[in-house]
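>>> Here's a sequence, model it:
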Amino acid sequence: MRINEEIHIREVRVTSAEGEQLGIMLTRDALRMAEEQHLDLVEVAPKAKPPVCRIMDFGKFRYEQQKREKEAKKKQKTISIKEVKLRPNIDEHDFNVKLKNALRFVEEGNKVKVTIMFRGRELSHPELGRVVLDRVSERLGDLVSIERGAKLEGKNMTMILSPKVQKPVKAAKPAKQEDKGGNGDAED
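You can find the predicted model right below:
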């Protein structure tokens, strides 16, 4: 975005800070007009014929633009991948604790990477790890979708779960009650 003396075009279409059209004029005249008002001439549409420039306080404009970008960044939800590490021969209580952590991560809107760590001879029985991963996905059920299934990577078997998007449930419309007034259809 070019401002003031950086604009090297002969003629520009000028608008005021309020958006009012001031017409097509020479750039030097537009600059003079902006200086008289103690404002800046800012090129807002360089590709237009002729380019569109606005007379405004550029510092204030930049500040408000940065403020809007900051607000948009705050509203933007970042999804991170959280990891839960398990062993193929994990006890029930330990499994439940890890499952509770995974559930908390999913409820926060994060993806969960479930890792089964094999040691020594356990690596010769990858089906044990697959059973544990199946238990995790079965217990989390409707809350998650499997983004990447069980995959053996070196001494670890991993699976990535992502939270399902919850669609708001619309309330069912109440059934219309029949009019019990005398409309002549009643049987006696």
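>>> Only C-alpha atoms from now on, for both contacts and neighbour counts.
OK.
>>> so how far is the helix ranked longest in the chain from its chain's centroid?
For the chain, the helix with the greatest residue count under DSSP state H is helix 58-75. The chain centroid and the centroid of helix 58-75 are separated by 18 Å under Cα atoms, centre = their mean, to the nearest Å.
>>> go on, stretch 110-121?
Centre-to-centre, stretch 110-121 and its host chain are 28 Å apart (Cα atoms, centre = their mean).
>>> To compare with the earlier structure, here is another sequence to fold:
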Amino acid sequence: MEVLPISKQELQINEQIRDKELRVIDSDGTQLGIMPLRRAMELAEQKNLDLVKIAPQANPPVCKIIDYGKFRFEQAKREKEARKNQRVVEIKEVRLSLNIDTHDFETKRNHALRFISEGNKVKASIRFRGREMGHPELGLEIMRRFADAMSEVANVEKPAKLEGRTMLMFLAPKPAK
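Model prediction:
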């Protein structure tokens, strides 16, 4: 049996409620007004339902007469549906080099375009080897060209920066208009 997650903060029910006065809402959504805790508990018991504090920060706190088990089930169902509809953005990497030729550059650009069109972010990187470390400006030029080639569909989220022997740049999809 799967245990369904409950919201971040546990709601107070029945005897856990300690407030003197409460604003009470009936199970069908009608407001019953402000009443003492004892009267609200009696109403809930008469209907064989629970008294649940749904808005503790309100003044006076708001309680609703509902079936708590059913309420928790519905809440867990809504949270599960929300998680299902979430889209996890992945970061895809495209590796360039200092002496990249035009066709290789276009191929890498096409890969990055595909990643961006799928809604993912792209990390463009250049690894400097040996004497290439003496010419970081060449790497910056290639990164600038790459950013220009992607400018129609992506924004530079993090500009090109040399970190150790690797130059990194992050691109994110442009927001839909």
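>>> what TM-score do we get after superposing?
Remark: TM-score between the superposed chains equals 0.82 [TM-score structural alignment, normalised by the length of structure 2]; 167 aligned residues with a Cα RMSD of 2.0 Å.
>>> ok so, going back, what about the longest helix of structure 1, how far off from structure 2?
For helix 58-75 of structure 1, the mean deviation from structure 2 after alignment is 2.1 Å (mean Cα distance after the TM-score superposition for structure 1).
>>> Tell me the secondary structure of the residue in structure 2 sticking out farthest from the centre, please.
The C-alpha centroid of structure 2 is most remote from residue 131, which lies 43.0 Å away (Cα atoms, centre = their mean). What DSSP: H, G, I helix; E, B strand; the rest coil gives for residue 131 of structure 2 is helix.
>>> Check the alignment and tell me where it lands in structure 1.
Using TM-score structural alignment, the partner of residue 131 of structure 2 in structure 1 is residue 121.
>>> aligned partner of residue 135 of structure 1 in structure 2?
Taking TM-score structural alignment, the alignment pairs residue 135 of structure 1 with residue 145 from structure 2.
>>> Quick one: residues in contact with the longest helix of structure 1.
39, 40, 42 (Cα atoms under 8 Å, 6 or more residues apart in numbering).
>>> Go ahead and confirm the last one touches residue 6.
Think residue 42 of structure 1. No - with contact defined as Cα atoms under 8 Å, residue 42 of structure 1 does not count as touching residue 6 (9.3 Å).
>>> In contact with the residue most central in space within structure 2: list those residues for me.
Taking Cα atoms, centre = their mean as the criterion, residue 86 is the residue nearest the geometric centre of structure 2, at 7.0 Å. By Cα under 8 Å, 6+ apart, the contact set of residue 86 of structure 2 is empty.
>>> Please report the distance of it from residue 80 of structure 2.
Using Cα to Cα, to the nearest Å, one obtains 10 Å as the distance from residue 86 of structure 2 to residue 80 of structure 2.
>>> Cool, thanks, signing off.
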